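Novice: I would like to see how this sequence folds:
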Amino acid sequence: MNLSIIIVSYNTKELLRKCLESVIRDQLSGISYQGSVVGKNKKPVTDNQLPVTEIIVVDNASKDGSVEYLRELVDNSPTTDHRSPITLRLIENKENFGFAKAANQGIRIAKGENILLLNSDTKLTENSLKSLLEFAEKVQPAVIGAQMLNPDGSVQGSCFLLPTVKRAILEYWLGKKDYFSKYYPKGDRPVEVEAVSGGAMLVSKEIVNEVGMLDERYFMYFEDLDFCRRARKAGYKIYYLPSSKIIHEHGASGKKLAEPKDQWRRLVPSSKIYHGSLNHFLITFIILSGQKIRKLFTGKK
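Specialist: The predicted model follows:
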């Protein structure tokens, strides 16, 4: 098995349907690859090879009919026919475990040498996977993030500078953009960055084996930053690939993963885990005070 696509879903049936349809359409369009695409032991691609891809959907106890829909898909999905380019696997959780723990369930059973973490509120555009995998062939084992687009085609911020107290000061007190918030690099060329969004992140299984899976202390938020930070510390590069374009209904899956009233409650402990309690306090103070000062002088938040 070459590629495992892992999708965590919680009450996102209609979004998930569109996501899966886009993956299947992309795979059946003739993409071919074989061997370790992101890893060091790459094999050449020939036109008569079918892509070998598994989709693993981890459902966090959805109540919107997602499980029934997925069960039907799995029943009709080939699991042993190697002539088929795609297989579908389903993990049904009895409770909402959050993103990191659920994604790790998929990673543990993944047969692919390469793993694509994909949000359920995304849709692949034509050749988006092909672009990811072709670029991955050219680099050493790396973490690669796709370009995220809003439904209207505008570009979403999906890259990060790893957040620090100093960078919070630069953005929120000194007004320097893109030092703390999500951003996107300008231009059409691949570029090395410090971190990418886990909403569409390709990573070699060998990197996971070395640095570990997602940290399950994060229910939601910060797990992608944490993983990229560990990967960079281990010497791996993080890339942003604008030629791989993926439409993202920004926040739709997150709103479902935690109820709106719970999202801030989930963000605070994740921030404390990532930054430590003292830095979390300092960063929160810098952000809130900076926003108030800006509103006072400009009328904008």
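
Novice: okay, CA-based contacts and neighbour counts for the rest of this
Specialist: Noted.

Novice: got the contact list for Glu192?
Specialist: Counting by C-alpha atoms under 8 Å, 6 or more residues apart in numbering, Glu192 touches Lys237, Ile238, Tyr239, Tyr240.

Novice: would a markdown table of those residues with secondary structure and neighbour count be doable?
Specialist: A markdown table is the format used below for these (DSSP: H, G, I helix; E, B strand; the rest coil; neighbours: other C-alpha atoms under 10 Å):
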| residue | secondary structure | neighbour count |
| --- | --- | --- |
| Lys237 | strand | 19 |
| Ile238 | strand | 25 |
| Tyr239 | strand | 24 |
| Tyr240 | strand | 27 |
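
Novice: next, the structure of the following sequence, for comparison with the previous one:
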Amino acid sequence: MTFRTGDVLLECVDSVLAAPDIDELVLVNHDNPPEMVEQLEQRARHDAKLRLVHTGENLGFSKGCNIGAQAARGDALLFLNPDAVLKPGDASRLLKTVQGRAEPAIVGARLIGPDGREQRGARRGALTLGSALTGFLGLSCAFHREHEPLPSRPVAMPTVSGAAMLMTRRGFERLEGFDEGYFLHVEDIDICKRARDAGGEVIFEPRVEIAHVGSTSKISQIKVEIFKALGLARYFTLHGGVVGPLQGFVLGPVFLVGAVMRSVLFQIQARTAGKLPASEL
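Specialist: Model prediction:
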């Protein structure tokens, strides 16, 4: 699924098309610029492995992934962010790791940023109200585990990243896919939670390292933060038990205020570092 990702999208597509262990690439195009669409269509004309699905508008991450999964023909589904670069053998390693696991099973890769370090989000604990609040406020919390020692083999992990996540079709359909109530962010936390609750396994695969740029879509920071806030409120509404609806009602405004504050802070920091024109503050 891609929405105005930029030139890194072509690097992502080329890496997947070059991978011998990938049977097909279904790319869900959420309103990319015409010049980018033309380059994608050129690749599709020259490589039957690439199939394009044009939605005409940004329908969100969850819905885009579900559309792609429905269009795909394989028994295994690898969800890959449009700014992630796959290496030959990555997909087959993830597939081998998911085989024999209790379904619905999810296997997530280790994400490596442009600085060569493991990115936040590839391995996380179970989301709690405390970890959500501390993390959303930018405080340190045990939810993120990228600073822990790297395991040498696949390990159980409450939450892995949707930026590089593999599931069997059977497991994906058992969960009825991603929850389309999440537009952007938190949907991967949700599907991992639902997989665990259904008796499945969520596994972090440290031997698969995938380069991931991150934050490449042309969308304003404040929108990203608002979608994240709404996602968190939805998560605690759905997974909060009998008090879930009350939690969502109370936390929604809190997370939204925090989203605006975080966005302003990020922009001030970017302006101070000289990365953002004053007119964009």
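
Novice: care to give me the TM-score?
Specialist: Once superposed, chain against chain, the TM-score is 0.78 (TM-score structural alignment, normalised by the length of the second structure); 245 aligned residues with a C-alpha RMSD of 2.7 Å.

Novice: including distance to Arg265 of the first structure, could the contacts of Glu192 of the first structure go into a markdown table?
Specialist: Formatted as a markdown table, these follow (distance: C-alpha to C-alpha, whole Å):
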| residue | distance to Arg265 of the first structure |
| --- | --- |
| Lys237 | 32 |
| Ile238 | 29 |
| Tyr239 | 31 |
| Tyr240 | 30 |
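
Novice: what lines up with Asp262 of the first structure in the second structure?
Specialist: Aligning on TM-score structural alignment places Asp262 of the first structure opposite Lys223 in the second structure.

Novice: any idea which helix or strand carries that match?
Specialist: helix 221-238 (DSSP states H and E).

Novice: do a quick rundown of the strands in the first structure.
Specialist: Secondary structure of the first structure, counting by DSSP state E: strands at 3-9, 53-59, 86-92, 114-118, 122-124, 142-149, 159-160, 191-193, 195-196, 200-204, 237-248.

Novice: would you mind finding the most buried of those strands?
Specialist: Comparing these by mean neighbour count (mean count of other C-alpha atoms under 10 Å), strand 195-196 comes out on top with a mean of 30.

Novice: can you tell me which residues contact the most centrally placed residue in the second structure?
Specialist: By C-alpha atoms, centre = their mean, the second structure has its centre lying nearest to Gly162, at 3.1 Å. By C-alpha under 8 Å, 6+ apart, Gly162 of the second structure lies in contact with Phe79, Leu80, Asn81, Gly108, Glu187, Asp188.

Novice: tell me the spacing between it and Gln267 of the second structure.
Specialist: Distance of Gly162 of the second structure to Gln267 of the second structure, given as C-alpha to C-alpha, to the nearest Å: 26 Å.

Novice: one more: Thr237 of the second structure?
Specialist: Taking C-alpha to C-alpha as the measure, Thr237 of the second structure and Gln267 of the second structure are separated by 30 Å.

Novice: repeat for Ala72 of the second structure
Specialist: Ala72 of the second structure is 39 Å from Gln267 of the second structure, where distance means C-alpha to C-alpha.

Novice: then Arg101 of the second structure?
Specialist: In terms of C-alpha to C-alpha, Arg101 of the second structure sits 44 Å off from Gln267 of the second structure.

Novice: which one of these two has more residues nearby?
Specialist: Gln267 (19 against 14; other C-alpha atoms under 10 Å).

Novice: aligned to the more buried one, what sits in the first structure?
Specialist: In the first structure, nothing lines up with Gln267 of the second structure, judged by TM-score structural alignment.
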